[in-house]
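Participant: Task: produce atomic coordinates for the following.
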Amino acid sequence: MPRDTLNRDQIIRAAVEVLDTEGVEGLNMRRLGARLNSAATAMYWHVKSKDDLVVLAADHVWGEIELPDPAAIGWRAAAAALALGAHAMAGRHLWLVSAMSTHLVYGPGKARYDDRCLAVYEAAGFSGPDADQAAATVLMFVIGAVQGEAAESAWRARLRRGGADEQQRFHETIERIGEIAQGFPRLRARTMPSVEETRTLPDESTFAFGLHIILDGLEARLAEAGSPYPK
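Facilitator: Below is the predicted model:
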């Protein structure tokens, strides 16, 4: 694809595809150029660097989340929808957690999401910095919930790039985890899952339980003397 037929949106979308399969470490202009049938140097006419491209791609995926209307469904249902949307989005793009730990990700996509979160918590009755804290608390829970699978995805991508047998190493790691657990009574008392059953990301019921507890806590704060913080 000649340089003059490329545009930045095409490059960002292709970068997201590479990031989804190879992670942040696996993204480079040569691989991206091959995907777009273009010279790697042509990328630099549209983006400054790989770091700049990671930020653009990360902001782009935040734009995938549907924004609920708190006036139509109530603040709590809207807060849950925003959290579930972010959780699902991060699950589709597991590299995002890694990118956010090394890059300052911000742009129209993330700003759009943050602004609606603030609107939701202001609708609930939080104001000023209290709305900021409420939104940040829920987002930290969302990011933490997807951290395990994101770490596993990055580890698998690194094994692939190094030529290791990805599945064999995964089996060996799960077996080692089981051996370690035997040394702790509460872990030993629980049945260790098989390799096929093992998932590092909490299932949807676990995520829903945690989100419900957090929203309960926020609602309780609002009920205490009409203030989000106890006296």
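Participant: Only C-alpha atoms from now on, for both contacts and neighbour counts.
Facilitator: Fine.
Participant: Using just helix, strand and coil, how would you label residue 230?
Facilitator: coil (DSSP: H, G, I helix; E, B strand; the rest coil).
Participant: And for the residue nearest to it when sequence neighbours are not counted, the neighbour number?
Facilitator: Nearest residue to residue 230, sequence neighbours excluded (Cα to Cα, 6 or more residues apart in numbering): residue 224, at 6.2 Å. Neighbours of residue 224 under the rule other Cα atoms under 10 Å: 12.
Participant: Residue 224 touches residue 125, doesn't it?
Facilitator: No - with contact defined as Cα atoms under 8 Å, residue 224 does not reach residue 125; the gap is 11.9 Å.
Participant: can you tell me how far the residue nearest to residue 230 sits from residue 71?
Facilitator: Using Cα to Cα, to the nearest Å, residue 224 is found at 23 Å from residue 71.
Participant: and if you look at residue 207?
Facilitator: Distance from residue 207 to residue 71, by Cα to Cα: 25 Å.
Participant: Looking at these two, which one has more neighbours?
Facilitator: Neighbours of residue 207 and residue 71, each counted by other Cα under 10 Å, are more numerous for residue 207; the result is 19 against 11.
Participant: Break down this protein into its helices, ranges please.
Facilitator: 8-22, 29-35, 50-62, 70-73, 75-92, 95-102, 108-124, 129-161, 166-181, 185-188, 204-223 (DSSP state H).
Participant: got the contact list for residue 141?
Facilitator: Residue 141 makes contact with residue 211 under the criterion Cα atoms under 8 Å, 6 or more residues apart in numbering.
Participant: quick one more, to check against the first:
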Amino acid sequence: MPERARGNVRGDEVPTVWARGRARRGQGPTLSREQIVRAAVELLDAEGADGLSMRRLGAKLGAGATSLYWHVANKDELLELAFDEVMGEVPLVEPSGDWRADLLGFADGMRAMMFRHPWVVALFGTSPNVGPHGLRQSDAAARILVAGGFAVEDVDNAISVVMDYVIGSAATELAWILRVRREGVDVERWTAALQDYLREALKPYPTLWTFWSHGLAMEDEERRDQRYVFGVNRVLDGLETYVARRAERE
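Facilitator: The predicted structure is shown next:
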């Protein structure tokens, strides 16, 4: 069966799998959508998005690929469902009266989820995050900011600024982590060799050498966490300044 079809429904007739109803009870095989999604997440965690296909997922479930089309029209819809499944792992942060701490908790939860499921990073911005878990998270973040005094028209922009930083920093860190895993990079040898090269190459740039040598010597999980904490707090500083200045103008 072609990837773009399920029964008589074309996969491009709706913008998202969430706009399509579930298969009716009594139709098709007994395999549930929940079983399919859980298995898809496991396959994605093990092999990434390139390792996911309807055929491979069917084999993992002990069912033919055709059985999956009762629930999803194609791989894109499957990725949407998997996306929302892992969004459900992010702790829901309710407004506590301290919008900055709440938003930081939201950001931290998103980052932790991305590190558990690196494949999800590429889906932000390309796959509609409009499933039940995604909408619940967006609503919580919006309520945090509204309670913190952000104007309604600024809420989406503020959430985007925070998420852009979290996604961007995670993507950079994960690119290196996944390369190390995939290629079996000896990080200590790699770092030492790069330092030997840069020690000579950066002689005309002593300030840059100080920065590089310090950064390379600490390029581990602790250093990456420090970099993230520094960055996300500077983003929150900017938002705090913005909302204070807006309040003064009003």
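Participant: Skipping adjacent residues, who's closest to the residue positioned nearest the centre of the first structure in space?
Facilitator: By Cα atoms, centre = their mean, the first structure has its centre lying nearest to residue 90, at 3.0 Å. For residue 90 of the first structure, ignoring the flanking residues on the chain, the nearest one in space by Cα to Cα, 6+ apart is residue 96 at 6.4 Å.
Participant: okay, now the counterpart of that neighbour in the second structure: neighbour count?
Facilitator: Mapped onto the second structure by TM-score structural alignment, residue 96 of the first structure lines up with residue 120. Look at residue 120 of the second structure: counted by other Cα under 10 Å, it has 26 neighbours.
Participant: Residue 120 of the second structure against residue 83, yeah?
Facilitator: Yes - shown here, residue 120 of the second structure and residue 83 form a contact pair, counting by Cα under 8 Å, at 6.4 Å.
Participant: Give the equivalent position in the first structure for residue 138 of the second structure.
Facilitator: Using TM-score structural alignment, residue 138 of the second structure lines up with residue 114 in the first structure.
Participant: For its match, the count of nearby residues, please.
Facilitator: 18.
Participant: need the contact list for the closest residue to it other than its chain neighbours.
Facilitator: Setting aside the residues directly before and after it, residue 114 of the first structure is nearest to residue 135 in space (Cα to Cα, 6+ apart), at 7.9 Å. Residue 135 of the first structure sits next to 114, 117, 118, 121 when contact means Cα under 8 Å, 6+ apart.
Participant: Tell me which of those residues persist in the second structure.
Facilitator: Using both residues aligned by TM-score structural alignment, their matches' Cα atoms under 8 Å, the second structure keeps these contacts from those: 117, 118.
Participant: Restricted to buried residues, select the contacts of residue 135 of the first structure in PyMOL.
Facilitator: Buried members of the contacts of residue 135 of the first structure, defined by 16 or more other Cα atoms under 10 Å, are picked up in PyMOL with:
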select buried, resi 114+117+118+121
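Participant: Would you format the contacts of residue 135 of the first structure as a markdown table with distance to residue 21 of the first structure included?
Facilitator: Output for these, formatted as a markdown table (distance: Cα to Cα, whole Å):
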| residue | distance to residue 21 of the first structure |
| --- | --- |
| 114 | 27 |
| 117 | 30 |
| 118 | 33 |
| 121 | 35 |
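Participant: Show me the two of the contacts of residue 135 of the first structure that sit farthest apart.
Facilitator: 114 and 121 (10.8 Å; Cα to Cα).
Participant: buried set for stretch 190-206 of the first structure?
Facilitator: Buried residues in stretch 190-206 of the first structure (16+ other Cα under 10 Å): 192, 201.
Participant: is it true that residue 163 of the second structure touches residue 108?
Facilitator: No - taking contacts as Cα under 8 Å, residue 163 of the second structure lies outside contact range of residue 108: 10.4 Å.
Participant: Can you find the partner of residue 109 of the second structure in the first structure?
Facilitator: Looks like residue 109 of the second structure aligns to residue 85 there (TM-score structural alignment).
Participant: For that match, give me its contacts.
Facilitator: 65, 66.
Participant: let's see it at 10 Å
Facilitator: 62, 64, 65, 66, 67, 68, 79, 91, 142 (Cα atoms under 10 Å, 6 or more residues apart in numbering).
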